[in-house]
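J.: sequence isn't available, so here's the structure alone:
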């Protein structure tokens, strides 16, 4: 018994289905080949093209004190080094902790492959001392009150003020120190010492005003500095040429002035 004839057009549909399957297979193979070529090319670029081979591919911008060799040493970069294997954030933190820079930004550039390091130098504005378990350590501070070791201060020491010293520096005093340094011009160019006592009391020393007690480095410090700036302008006329010995601004609303005791008049001989 013969099979019934196929519906009209069924053979054509079967052929079209086979053609579509073959076309999908060809497209799949093309995709596999392209992916393989792309992966191979990418691997080759990573291994051969995007590799730092020496410090000459480290570009330092914005600093007059720090060069590529110092950056490489501070960040402990070894060569050859795959560019994409470097971590900009870690490198920036290492540079900021080891070199006298205020800001660091690190970028990886592909064409040509290089590491770009943008820096803003820290400027030492005063010499400084701090107490450590090993004894008194000397160094410098920048305008924001950050400590700079003698090693970090190499090359910027000449720019540090020779007549201003910060004594008793500690990390928790940094905001207060930054505020005083910011107001330094208003406090007079004869400011010679900023001192933090072990108990936390802040003192200034200047030729014109003598010893100035600013009290604790708390929220009233800005007000005390404002009163001190006002006294700078008003006191010369009030003390009539006498040299101040001290000013106590622990209570900024009631400053206490220490003036030398006038000399007793000579006793007339009888």
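T.: Noted; the coordinates are in hand. The model shown is predicted, which means the values in this text are computed figures rather than measured ones.
J.: alpha carbons only for contacts and neighbour counts from here, please
T.: OK.
J.: any idea how far the residue nearest to residue 217 when sequence neighbours are not counted is from residue 142?
T.: Nearest residue to residue 217 in three dimensions, chain neighbours excluded: residue 176, at 5.9 Å (C-alpha to C-alpha, 6 or more residues apart in numbering). Taking C-alpha to C-alpha, to the nearest Å as the measure, residue 176 and residue 142 are separated by 13 Å.
J.: and for residue 181?
T.: Applying C-alpha to C-alpha, the value for residue 181 to residue 142 is 9 Å.
J.: the chain: strands as residue ranges?
T.: For the chain, strands defined by DSSP state E occupy the ranges 51-52, 58-61, 81-82, 101-109, 114-121, 124-132, 135-142, 147-149, 165-167, 191-196, 201-206, 210-216, 246-248, 256-258.
J.: and the second one, what other elements does it pack with?
T.: Here strand 58-61 touches helix 68-75, strand 114-121, going by 3 or more C-alpha pairs under 8 Å, 6 or more residues apart in numbering; DSSP states H and E.
J.: about what we covered before: tell me the contacts of the residue nearest to residue 217?
T.: If a contact means C-alpha atoms under 8 Å, 6 or more residues apart in numbering, then residue 176 has 217-218, 221 as its contacts.
J.: one more: residue 187?
T.: If you count contacts by C-alpha under 8 Å, 6+ apart, residue 187 has them with 228-229, 232.
J.: could you dump those to a markdown table with neighbour count and distance to residue 61?
T.: What follows is the contacts of residue 187, written out as a markdown table (neighbours: other C-alpha atoms under 10 Å; distance: C-alpha to C-alpha, whole Å):
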| residue | neighbour count | distance to residue 61 |
| --- | --- | --- |
| 228 | 23 | 41 |
| 229 | 17 | 39 |
| 232 | 14 | 42 |
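J.: just curious, which of those is nearest to residue 104?
T.: The shortest distance between residue 104 and any of the contacts of residue 187, using C-alpha to C-alpha, involves residue 229 and amounts to 34.9 Å.
J.: my read: that closest one touches residue 186, true?
T.: Yes: between residue 229 and residue 186 a contact is recorded at 6.0 Å, counting by C-alpha atoms under 8 Å.
J.: and here's the other structure:
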């Protein structure tokens, strides 16, 4: 019994199916070859192309005080170093705590491979002194009240206010100090001293107002500074040229003024 010959249309469809099958196989092989090439190229870039081979690939911008060597030392960066193995956020956190800077931004750049570190320097605004286990330590503070050692403040020391001194600095007083520094221009630019006592009392020394007791560095400090701003404007007309000796704002609702005695008052006080 002989096989029934295929119709011309059926033979043509069979050939087309085979042709499409062969074309799919060729496309699959092309894809696999391209995938292997891309994987090899990517592996090569990761192993050889995107690698920091030395400090010259660490780019530090924006700072007049901090250089590449200080950044590399602070991060403890070793070379060669795969660029994609570095974590910009972690590096920024380390640098913010180790260097005299206000802001840090770290980014990885691929072409050419390098680590870019953008810094904003701290500016010392006052000389400062604090007590440590080894005794008294001299330094500086920035506008946010952060302590700056002599070494950290060397580049910014010339910009520190030579007429302002902060005594008794402690980390727990930093928010209060930052608030006073922020308000300094409003409460009188003639403040020469900001002092924290061991009992947490905060004092100011002003050429115009004398000694100003602001009381404890607590939540009412903002209110006390507001009252001091008001007194700064109103007192000159009331004291009629008499030099104030002190102001006590421990209770901001009842300020106490220390005025020198007039000649008549002094004579009366001596009478029996």
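T.: Looks like it arrived, so ask away. Keep in mind the model is a prediction, meaning the values are calculated, not measured.
J.: who's more crowded, residue 181 and residue 142 of structure 1?
T.: Taking residue 181 of structure 1 and residue 142 together and counting by other C-alpha atoms under 10 Å, residue 142 has the greater number of neighbours (22 against 19).
J.: that one and residue 75 of structure 1, how far apart?
T.: Per C-alpha to C-alpha, residue 142 of structure 1 is found 22 Å from residue 75 of structure 1.
J.: that older thread, JSON lines please, covering the strands of structure 1 and showing distance to residue 71 of structure 1.
T.: Rendered in JSON lines, the data for the strands of structure 1 read as follows (distance: least, C-alpha to C-alpha, whole Å):
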{"stretch": "strand 51-52", "distance to residue 71 of structure 1": "14"}
{"stretch": "strand 58-61", "distance to residue 71 of structure 1": "8"}
{"stretch": "strand 81-82", "distance to residue 71 of structure 1": "15"}
{"stretch": "strand 101-109", "distance to residue 71 of structure 1": "11"}
{"stretch": "strand 114-121", "distance to residue 71 of structure 1": "8"}
{"stretch": "strand 124-132", "distance to residue 71 of structure 1": "20"}
{"stretch": "strand 135-142", "distance to residue 71 of structure 1": "20"}
{"stretch": "strand 147-149", "distance to residue 71 of structure 1": "17"}
{"stretch": "strand 165-167", "distance to residue 71 of structure 1": "29"}
{"stretch": "strand 191-196", "distance to residue 71 of structure 1": "33"}
{"stretch": "strand 201-206", "distance to residue 71 of structure 1": "37"}
{"stretch": "strand 210-216", "distance to residue 71 of structure 1": "39"}
{"stretch": "strand 246-248", "distance to residue 71 of structure 1": "47"}
{"stretch": "strand 256-258", "distance to residue 71 of structure 1": "51"}
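J.: what about those strands, which gets the closest to residue 157 of structure 1?
T.: When those are compared for distance to residue 157 of structure 1 using C-alpha to C-alpha, the nearest one is strand 124-132, at 6.6 Å.
J.: give me the stretch of structure 1 that stretch 77-92 of structure 2 matches.
T.: Residues 77-92 of structure 1 are where stretch 77-92 of structure 2 aligns, taking TM-score structural alignment as the criterion.
J.: mark which of the contacts of residue 176 of structure 1 are buried, thanks.
T.: Neighbour-count burial (16 or more other C-alpha atoms under 10 Å) applied to the contacts of residue 176 of structure 1 gives 217, 221.
J.: closest one of the contacts of residue 187 of structure 1 to residue 30 of structure 1?
T.: Once C-alpha to C-alpha is applied, the member of the contacts of residue 187 of structure 1 that ends up nearest residue 30 of structure 1 is residue 229, at 78.6 Å.
J.: ok, back up a step: quick check: which of the helices and strands packed on strand 58-61 of structure 1 is buried the most?
T.: For these, the largest average neighbour count (mean count of other C-alpha atoms under 10 Å) is found in strand 114-121, namely a mean of 20.
J.: that strand vs structure 2, average offset?
T.: For strand 114-121 of structure 1, the mean deviation from structure 2 after alignment is 1.2 Å (mean C-alpha distance after the TM-score superposition for structure 1).
J.: who touches that strand?
T.: Strand 114-121 of structure 1 is contacted from outside by 52, 57-65, 83, 100-109, using C-alpha under 8 Å, 6+ apart.
J.: ok, of those, which come out buried?
T.: Among the contacts of strand 114-121 of structure 1, the ones that count as buried by 16+ other C-alpha under 10 Å are 52, 58-60, 65, 83, 100-102, 104-108.
J.: residue 146 of structure 1: which of those is nearest?
T.: Compare each of those with residue 146 of structure 1 using C-alpha to C-alpha and the shortest gap goes to residue 102, at 9.4 Å.
J.: once you drop chain neighbours, what's closest to the closest one?
T.: The spatially closest residue to residue 102 of structure 1, leaving aside those adjacent along the chain, is residue 122, at 4.8 Å (C-alpha to C-alpha, 6+ apart).
J.: aligned counterpart of the residue nearest to residue 217 of structure 1 in structure 2, please.
T.: In structure 2, the residue matched to residue 176 of structure 1 (TM-score structural alignment) is residue 176.
J.: next, the contact list for residue 260 of structure 1, please.
T.: Per C-alpha under 8 Å, 6+ apart, neighbours of residue 260 of structure 1: 242-245.
J.: of these, just the buried ones, PyMOL syntax please.
T.: Selecting just the buried residues from these in PyMOL takes one command, with 16+ other C-alpha under 10 Å as the test:
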select buried, resi 244+245
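J.: same check for the contacts of residue 260 of structure 1, but in structure 2.
T.: Under the criterion both residues aligned by TM-score structural alignment, their matches' C-alpha atoms under 8 Å, the contacts of residue 260 of structure 1 that remain in contact after alignment to structure 2 are 242-245.
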